[in-house]
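In: Just the structure for this:
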Amino acid sequence: MAFRWSGFDVHYGSAPADVDPAREETGGCLVMVDSVAPYQASFSEAMRRRYGKVLARGLPRITRHRPGASRFTLMDPSGNAIIFIQRDEPEDLE
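Out: Below is the predicted model of the structure:
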């Protein structure tokens, strides 16, 4: 699977046959953006349209964006993590 959205491309390869998405060890990527809030809002709205609410548990899910936050994580149905990080996030955050 591959998709282009909002100026970036994400490409996935085939997962090994023995991968268990429930273990959430399938893979992931970091996406560096100027501001994470609009991306989190867009994904949350799409999730709300699709599932009737923003999913915070299970797969798929998205972490909540608190004011001032500089990152959020989107977990896809296969257990892949896509972590959106604000470019100017402080280096000593982690």
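
In: Please count neighbours and contacts with C-alpha atoms only from this point.
Out: Will do.

In: For burial, what's the neighbour tally of Cys29?
Out: 13 (other CA atoms under 10 Å).

In: doesn't it fall inside a strand?
Out: Yes: counting by DSSP: H, G, I helix; E, B strand; the rest coil, Cys29 is part of a strand.

In: To compare against the first, here's the next sequence to fold:
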Amino acid sequence: HTHTHTHTHTHIYIYIYIYIYTYVHIHNTHVHTHTHTHTHIHTHTHTRTHTYIHLYIYLFIVYIYIYLFIYFFLYIYYIFIYLFIYQCTIFQSLREIVMSHL
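Out: Here you go, the predicted structure:
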């Protein structure tokens, strides 16, 4: 169980890294277009990259939320299964003890 936990964490780190990388890349191109010229076409691309940045941020947040949501559900699901099995075994052993004493 601990293995899957660390695995999920590395996944999140990878996504964060990818996100930062794309963000920096877009931001750099955006700064580049902005500083070079102030023509209409360039300002248009400038606003477009800006929208892209917002879109990336939004998608990333949504993605992380979905990911955490699924992870949380799986975690609860595992706990429930574990408890259920565990309780069953406890119940079984208790019944055996009671039966042996009778």
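
In: TM between them?
Out: Here the TM-score for the pair of chains, by TM-score structural alignment, normalised by the length of structure 1, is 0.30; 44 aligned residues with a CA RMSD of 4.3 Å.

In: Can you tell me the number of residues neighbouring the closest residue to His50 of structure 2 other than its chain neighbours?
Out: Distances taken as CA to CA, 6 or more residues apart in numbering place His30 nearest to His50 of structure 2, at 7.4 Å, with adjacent residues excluded. A count of nearby residues for His30 of structure 2, using other CA under 10 Å, gives 20.

In: wait, what's in contact with His30 of structure 2?
Out: His46, Thr49, His50 (CA atoms under 8 Å, 6 or more residues apart in numbering).

In: what's the closest of these to Ile90 of structure 2?
Out: His50 (59.2 Å; CA to CA).

In: Return the distance of that closest one relative to Thr4 of structure 2.
Out: According to CA to CA, to the nearest Å, His50 of structure 2 stands 37 Å off from Thr4 of structure 2.

In: who has more neighbours, these two?
Out: A direct count of neighbours by other CA under 10 Å for His50 of structure 2 and Thr4 places His50 higher, at 15 against 9.
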